[in-house]
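Novice: can't give you the sequence, but here's the structure:
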């Protein structure tokens, strides 16, 4: 397969830590350009990606020749950039949140369908090592029919709460936790949600007014599985925990978010693929027979981009279907309405 020429639009912490190392590591991918405007970003790119052309605009990048773009800019600018790429016939990875509201998500999906262009959300956390390990336990039938799922992801990261359109922790971490639950147990039928709403200035953010610093979302899947998803960035203790109850057993794990921690620290899977993406501790599976350790699987976000490259060449499905992206946005919208009303809200059918 000819390598897919990909351009990266935006070079903040997401572009640098969560896209660059995995684009460089992915077979079938050639990172050929980056869109960045500030002089500081140009200097950083000269060090990080020597020889890769830096462009001032998406239009310039497309004119230089690309098969696909990864749009990592804030949600307030992302819609127009994604639609611009689609109109040019260029495949798109849209960072999360895929869209700030359901209407925008549906408009992007329709534009992609009309233009017959590949579009997929950057829900890379389907490839989180702890989730891949849990999925292997589930797929092997080791807990039997799944009943209840808990997912907690707390970060000591007040400064990392995104502001503006599409900001807040529900849109940020919530996009991933909802998508993970959907990938495991299928679409969500109804939700009940509470938000930890804080004054943005009190969190040290450059914004006036309230912002959600965390959430607890209870979801009922069409399959009957109940999921409880929770995250907070305003506390003082980080935690990543998963638990799955089934009729035959319970799987439980505490993890370190090993890939993200390594990527933010500047590491890359290309440094040592044999050790990349393995959690240092094991999960446990408890059944009628007792408790056994479940060693960590190995995973890499690189797999996301290798799947994307094959999809662009028509050799396989996208890593995450755009219908799932729209559904996640619908779930998050229902969660906000639930938090405002104090009632359980039905999610539109996918």
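Specialist: Perfect, I can see it now. Source: prediction; values computed, not measured. Numbers count the residues shown, from 1 in each chain.
Novice: From now on I want contacts and neighbour counts done on CA atoms only, so please keep to that.
Specialist: Noted.
Novice: Just the element for the residue lying closest to residue 268 once chain neighbours are set aside, please.
Specialist: Spatial nearest neighbour of residue 268, chain neighbours left out: residue 21 (5.4 Å); criterion: Cα to Cα, 6 or more residues apart in numbering. Secondary structure from DSSP states H and E places residue 21 in helix 20-25.
Novice: Need the residues that contact that helix.
Specialist: 29-31, 263, 267-270, 301-302, 305 (Cα atoms under 8 Å, 6 or more residues apart in numbering).
Novice: and the next element down the chain from it?
Specialist: strand 29-35.
Novice: what's that next one packed up against?
Specialist: Counting contacts by 3 or more Cα pairs under 8 Å, 6 or more residues apart in numbering; DSSP states H and E, strand 29-35 is packed against strand 4-9, helix 20-25, strand 53-55, helix 58-64, helix 302-312.
Novice: between the ones you listed, which one is nearest to residue 167?
Specialist: When the helices and strands packed on strand 29-35 are compared by Cα to Cα, strand 4-9 sits nearest residue 167, at 19.0 Å.
Novice: Run the angle between that closest one and strand 29-35 for me.
Specialist: Angle of strand 4-9 versus strand 29-35, following axes from the mean of the first three to the mean of the last three Cα atoms, to 10 degrees, is 30 degrees.
Novice: and strand 4-9, which residues are buried?
Specialist: 4-9 (16 or more other Cα atoms under 10 Å).
Novice: okay, pairing it with this:
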């Protein structure tokens, strides 16, 4: 065992642990995945044959060779598990949502400061190909002053699945909303107001499955939308500015690649579905996508733990996302 490596412990091996965390930890130079908390040893070892699987969070936190704990448990346990890991002297990465309440997220952030531990939240969609492309178009002034943005994460899931995720507190707003809110705050900062329509539209659904949330800025509106009753769910972004519009269909391919069992590496994160820019004269052209790469988050996190770089998602930024999420829930 190389003690110069950052030893990582993973809490949970559902979709998050299996597709968004374990493959990237394994692929990150200087990191070593040393243990996973799971009740399903066979599932973990089907992907990671030699992995140490422990039955409890307490057992994981007792491991002296673990420096970073990744919390990928159900939402309601995020704050509890993050606090326990920080108090055990570990650095912590919490999957989104940071917590189920703004108050709990603040407690976790305060504890990390008190204990001098690095705390970050997994807002990986900052490294999506489509988002990076949009950020470039805005930065380079291609679209002019942005007036209207629609950011979609739609699905076609007309029958609710019998899983905890379909009954989670906050429903799809706390599931998909964190991605869209974080991206909006990264591009445009804190809005001056919020209007929220968050609803349950599917028969038999135990949690909200639709949202249309408008972030109001003085001369801009940013609309965050998701429905699980969208048979045509290809639209990702529609952005309109004083110099033209950019329309993007299709989602970043990194999630589907890891779900399919591909390990990050090589020609990773290339989105083949190009967006279309239409200028003020009505002339349209395809826009090549920037390359998405979640590995950049993990490399930055490793550097931050070693004291060689900045936290890729500081707790203060994740708290700003949580405040918007909770404000929308209270006002819907």
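Specialist: Great, that's in hand. Here the structure is a predicted model, which means the values were calculated and not measured.
Novice: out of the contacts of helix 20-25 of structure 1, which are buried?
Specialist: Applying 16+ other Cα under 10 Å to the contacts of helix 20-25 of structure 1 flags 29-31, 263, 267-269, 301-302, 305 as buried.
Novice: export those residues to TSV and tack on distance to residue 323 of structure 1?
Specialist: What follows is these, written out as TSV (distance: Cα to Cα, whole Å):
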residue	distance to residue 323 of structure 1
29	25
30	27
31	27
263	28
267	32
268	30
269	30
301	21
302	22
305	19
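Novice: Just name the closest of those to residue 138 of structure 1, please.
Specialist: Among these, residue 301 lies closest to residue 138 of structure 1 (Cα to Cα), at 20.7 Å.
Novice: For the counterpart of the closest one in structure 2, give me its contacts.
Specialist: Per TM-score structural alignment, the equivalent position to residue 301 of structure 1 in structure 2 is residue 294. For residue 294 of structure 2, the contacting residues are 24, 124-125, 127-128, 254, by Cα under 8 Å, 6+ apart.
Novice: returning to what we had before: so which of the helices and strands packed on strand 29-35 of structure 1 comes closest to residue 155 of structure 1?
Specialist: Closest to residue 155 of structure 1 of these, according to Cα to Cα: helix 20-25, at 22.4 Å.
Novice: in the closest one, what's buried?
Specialist: Per 16+ other Cα under 10 Å, helix 20-25 of structure 1 contains these buried residues: 20-25.
Novice: do the same with stretch 49-65 of structure 2
Specialist: Buried-residue list, stretch 49-65 of structure 2, by 16+ other Cα under 10 Å: 52-54, 57, 60-61, 65.
Novice: Please pull up the equivalent of the residue nearest to residue 268 of structure 1 in structure 2.
Specialist: Alignment note (TM-score structural alignment): residue 21 of structure 1 maps to residue 23 of structure 2.
Novice: same question, residue 170 of structure 1
Specialist: Using TM-score structural alignment, residue 170 of structure 1 lines up with residue 173 in structure 2.
Novice: What count of nearby residues applies to that match?
Specialist: 30 (other Cα atoms under 10 Å).
Novice: do the same with residue 326 of structure 1
Specialist: Close neighbours of residue 326 of structure 1, defined as other Cα under 10 Å, add up to 23.
Novice: And for residue 160 of structure 2?
Specialist: Counted by other Cα under 10 Å, the residues lying close to residue 160 of structure 2 total 17.
Novice: Tell me which residue lies farthest from the centre of structure 2.
Specialist: residue 281 (36.7 Å; Cα atoms, centre = their mean).
Novice: Many thanks, have a good one.
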